[in-house]
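# predicted coordinates and the sequence they were generated for:
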Amino acid sequence: MDMATSEVAFGKVRAAAEAGQMIPPNWAVDENGRPVTDARLAKAVTPMSGAKGYAIGLMIELFSSALSGMAYGPGIVRKFDDWEHPQQLGYFVQAIDPAAFFPLDEFKAGVDEILDDISRQPAAEDNPFGRVLIPGEPEHERKAQRLKEGCPIAPVIAAQLRELGERHGVPWPGN
């Protein structure tokens, strides 16, 4: 599992800012910690699930910064604001060998049973997918689609990439 412990990844807020779009008030806060709907004013994203998400995020922060000796929070160079300095990001990776706890074939059968049971549950009427999904399933499907059809790029991002390429002598594909 690789995910942000915030309500959304900051990249979504940045994309909304560049597109001039508003964001939900639970996505980000300004420099004073007040919720914002104008993505251009966002200075930080909010933790997922309120206080419980904050606790999980803090635990991950402690593992990936204090445990590794790397920067945390305000000490991390923001990748979108400063391309000249390393971010000083720390990472925490945990690997578990299920066979150390239980026979592997029984573990796999249990996982399959749980995932199958979740997938068989009725979807809510307003579920845009029409079915109950397993975490990561939409991303897996999107990856397969993009490998087949290509990746869409927002016009504002495409313009920035084209300009960056021109500045550094890298031709835009199709020119």
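Sure, I can see it.
# going by C-alpha atoms from here, please, whenever you check contacts or count neighbours.
Noted.
# and stretch 70-79, what's buried?
Neighbour counts over stretch 70-79 (16 or more other Cα atoms under 10 Å) mark 71-72, 77 as buried.
# can you give me how far that stretch is from the chain middle?
Mean-position distance between stretch 70-79 and its chain equals 17 Å (Cα atoms, centre = their mean, to the nearest Å).
# okay, now it: how far is its last residue from its first?
Stretch 70-79 has its terminal residues 15 Å apart, counting by Cα to Cα, to the nearest Å.
# what lies in contact with it?
By Cα atoms under 8 Å, 6 or more residues apart in numbering, the surrounding residues in contact with stretch 70-79 are 61, 64-66, 85-90.
# can you rerun that using 10 Å?
Under the contact criterion Cα atoms under 10 Å, 6 or more residues apart in numbering, stretch 70-79 has outside partners 44, 61-62, 64-66, 83-91.
# now do the strands in the protein.
Listed in chain order, the strands found in the chain under DSSP state E are 28-29, 35-36, 44-45.
# now those strands as a markdown table including mean neighbour count?
Shown next, in a markdown table, are these (neighbours: other Cα atoms under 10 Å):
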| stretch | mean neighbour count |
| --- | --- |
| strand 28-29 | 24 |
| strand 35-36 | 19 |
| strand 44-45 | 21 |
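# in a markdown table, list the ones you listed along with distance to Lys108.
Listed next are the strands of the chain as a markdown table, based on distance: least, Cα to Cα, whole Å:
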| stretch | distance to Lys108 |
| --- | --- |
| strand 28-29 | 39 |
| strand 35-36 | 43 |
| strand 44-45 | 36 |
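# about what we covered before: give me the PyMOL select line for the contacts of stretch 70-79, limited to the buried ones.
Burial among these is assessed by 16+ other Cα under 10 Å; the matching PyMOL selection reads:
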select buried, resi 44+61+62+64+65+87+89+90
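# so which of the contacts of stretch 70-79 is the closest to Arg131?
Closest approach between those and Arg131, by Cα to Cα: Ala44, at 32.8 Å.
# please, where are all the helices along the chain?
Ranges of helices within the chain are 10-19, 50-61, 104-120, 137-149, 155-167, based on DSSP state H.
# tell me the most buried of those helices?
Ranked by mean neighbour count, those are led by helix 10-19 with a mean of 16 (mean count of other Cα atoms under 10 Å).
# helices and strands around it, which ones?
strand 44-45, helix 155-167 (3 or more Cα pairs under 10 Å, 6 or more residues apart in numbering; DSSP states H and E).
# and that helix, how far from the chain's centre?
Counting by Cα atoms, centre = their mean, helix 10-19 comes out at 12 Å from the chain centroid.
# next one: stretch 132-146
Between the centre of stretch 132-146 and the centre of its chain there are 14 Å (Cα atoms, centre = their mean).
# pasting the second one now:
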Amino acid sequence: MKLLEDGSYLVDAPRLEALVQAMLEKVDVPAPDAALVAGSLVSADARGMNSHGVLRLPVYIRRLQQGGFKPASRGTVVKETAATMLIDGGEGLGAVLTSHAMDIAIEKARTTGIAAVGIRNSNHNGENAYYVQRAIAQDMIGIATTNGSPIMPVWGGKTPLTGPLPIAIGVPTGEALPIVLDAALGMSSRGKILYYAEKGMQLPDGWLVDAEGRPTNDPNWVKNGGWILPIGGHKGWGLILACEILSGLLTGGAFGQELTNLYDDLDRPQRNGHFVIAINIAAFTDVAAFKERMDAYIAIMKASERAPGVDEILMPGEIEFRKEKKQRAEGLAVSRSVIDEVVAVARGLGLDATAML
């Protein structure tokens, strides 16, 4: 572990992942599940999505200690058909439950062509890109969404009833990097705005309003009654509504103000819902031919005449794939305050994190 000039630490990815797994095992998470959660958190940091990385680990640990997260639940089947499944998550770890759900959808889609799995009574599940990449690895298109605690109002309102919910879509390719779109449908995610607050950074214009709905660049308003604006105004709000319907209402789970914020009431489950879809490309067309066509399509787009000031046409996920490759080779840049908090939490669990890193 090395302290960089900007105040962050350069950390070896495998060492950080091993530490996260060890910490989760200390609070009774089974080793395979601890490895999965550790992989998802470190993957987010490697991809530059620090708002969904080990920044979240300390609150995960506190929730596991206080009962808001159950350490060992892969859920129980509520209802099943050849192409669908509904899982009650039993208040388990969101990353474990969503990974399990996507794997089930993939297996079902081998036979049915397309499959969907819904989850209710889960908890925070991190970066949805992690789950659609499981489908990509199996030559399938993956889609994943989730609901979350209410930190933004309906379009035109002031009462918090939903959040800047995310949707992720992953598409396999041949030689080109896969397409991975993972977008919070607000101007930003709460996690990213909390990251700005933690770093003392000012927000770009148009991301956030204060408790009265007035534009602000102060990220601390996300904790003090302000809310994140949806992308594209009312159109973005409509997409958020669709994610809430799939994740919370279709699953028969909690929605809106029934959900608990990740950082509040640590002894209470959040009751998040998730929804994943796997599409078997082979059910529609030859997989190799599809990948060749995707490569050709990407090449056409990247060869576009560029607008002034644009150096390169980039595909969804391309920046993150490049950053991950670099950081896994050279080390992850993680905020000093995040590492210091992880080290302190690890010490409380009886682990010497400094030695492990």
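That came through fine. Please read these numbers as outputs of a predicted model, since none were measured by experiment.
# and the TM-score between these chains?
Once superposed, the chains reach a TM-score of 0.84 (TM-score structural alignment, normalised by the length of structure 1), with 173 aligned residues with a Cα RMSD of 2.3 Å.
# circling back: going by distance to Gly53 of structure 1, which of the contacts of stretch 70-79 of structure 1 wins?
Lowest distance from Gly53 of structure 1 to these (Cα to Cα) belongs to Glu61, with 12.0 Å.
# isn't that closest one right up against Phe92?
Yes: with contact defined as Cα atoms under 10 Å, Glu61 of structure 1 reaches Phe92; the gap is 8.8 Å.
# give me the common contacts of the two.
Counting by Cα under 10 Å, 6+ apart, the residues touching both Glu61 of structure 1 and Phe92 are Leu67.
# sorry, back to before: got the helices and strands packed on helix 10-19 of structure 1 as a markdown table, with distance to Phe102 of structure 1 columns?
As requested, the helices and strands packed on helix 10-19 of structure 1 are arranged in a markdown table below (distance: least, Cα to Cα, whole Å):
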| stretch | distance to Phe102 of structure 1 |
| --- | --- |
| strand 44-45 | 39 |
| helix 155-167 | 48 |
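# so which of these gets nearest Ala28 of structure 1?
For Ala28 of structure 1, the closest of the helices and strands packed on helix 10-19 of structure 1 is strand 44-45, at 4.1 Å, according to Cα to Cα.
# distance from stretch 70-82 of structure 1 to the middle of the chain?
Per Cα atoms, centre = their mean, the displacement of stretch 70-82 of structure 1 from the mean C-alpha position of its chain is 16 Å.
# next, the distance between the ends of that stretch.
End-to-end distance for stretch 70-82 of structure 1: 17 Å, by Cα to Cα.
# residue most distant from the centroid, structure 1?
Largest separation from the mean C-alpha position in structure 1: Pro103, at 33.2 Å (Cα atoms, centre = their mean).
# if I look at it, how far off is Asp97 of structure 1?
In terms of Cα to Cα, Pro103 of structure 1 sits 11 Å off from Asp97 of structure 1.
# what residues of the host helix or strand of Val77 of structure 2 count as buried?
Secondary structure assignment for Val77 of structure 2, by DSSP states H and E: strand 76-80. The neighbour-count check on strand 76-80 of structure 2 (16+ other Cα under 10 Å) flags nothing as buried.
# which secondary structure elements does the helix or strand that that strand is followed by sit against?
Downstream of strand 76-80 of structure 2, the first helix or strand assigned by DSSP H and E is strand 84-88. Packing partners of strand 84-88 of structure 2 (3+ Cα pairs under 10 Å, 6+ apart): strand 76-80, helix 94-112, strand 114-122, strand 272-280.
# at 6 Å instead, please
Other elements packing on strand 84-88 of structure 2 under the criterion 3 or more Cα pairs under 6 Å, 6 or more residues apart in numbering; DSSP states H and E are strand 76-80, strand 114-122.
# need those in CSV (columns: distance to His100 of structure 2).
Below are these laid out as CSV (distance: least, Cα to Cα, whole Å):
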stretch, distance to His100 of structure 2
strand 76-80, 11
strand 114-122, 10
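# who wins for proximity to Leu97 of structure 2 among these?
Closest of these to Leu97 of structure 2 is strand 114-122, at 7.3 Å (criterion: Cα to Cα).
# contact partners of the helix or strand following the closest one?
Next in sequence after strand 114-122 of structure 2, counting helices and strands by DSSP H and E, comes helix 129-136. Applying Cα atoms under 6 Å, 6 or more residues apart in numbering, the external contacts of helix 129-136 of structure 2 come out as 99, 141-143, 168, 170, 172, 182.
# swap in 8 Å and give it another go.
In contact with helix 129-136 of structure 2 (Cα under 8 Å, 6+ apart) are residues 40, 43-44, 98-99, 102-103, 106, 141-144, 168-172, 178, 180-182, 278.
# now the helix or strand that it is followed by: buried residues?
The helix or strand immediately downstream of helix 129-136 of structure 2 is strand 140-146, counting by DSSP H and E. By neighbour count on 16+ other Cα under 10 Å, the buried set for strand 140-146 of structure 2 is 140-146.
# where in structure 1 does the following helix or strand past strand 140-146 of structure 2 fall?
Note on strand 140-146 of structure 2: by DSSP H and E, the next helix or strand toward the C-terminus is strand 152-153. Under TM-score structural alignment, strand 152-153 of structure 2 corresponds to no residues of structure 1.
# structure 2: which residue goes with Asp75 of structure 1?
Careful, residue 75 of structure 1 is Gly and not Asp. Using TM-score structural alignment as the criterion, Gly75 of structure 1 maps onto Glu258 of structure 2.
# again, but for Leu115 of structure 1
Matched to structure 2 by TM-score structural alignment, Leu115 of structure 1 sits across from Ile298.
# ok, now Ile157 of structure 1?
The alignment partner of Ile157 of structure 1 in structure 2, by TM-score structural alignment, is Val338.
# what's the answer for Arg167 of structure 1, then?
Aligned partner of Arg167 of structure 1 by TM-score structural alignment: Gly348.
# how about Pro86 of structure 1?
Here Pro86 of structure 1 is matched to Pro269 in structure 2, going by TM-score structural alignment.
# what's the counterpart of Tyr196 of structure 2 in structure 1?
Counting by TM-score structural alignment, Tyr196 of structure 2 lines up with Ala16 in structure 1.
# and if you look at Lys108 of structure 2?
Using TM-score structural alignment, Lys108 of structure 2 has no partner in structure 1.
# how deep is Lys108 of structure 2 tucked in, by neighbour count?
If you count neighbours by other Cα atoms under 10 Å, Lys108 of structure 2 ends up with 23.
# any idea how far it lies from Val117 of structure 2?
For Lys108 of structure 2, the distance to Val117 of structure 2 (Cα to Cα) stands at 10 Å.
# and for those two, which residues touch both?
Thr84.
# quick check: Ala95 of structure 2 touching Leu41?
No: Ala95 of structure 2 is beyond contact range of Leu41, at 9.1 Å (criterion: Cα atoms under 8 Å).
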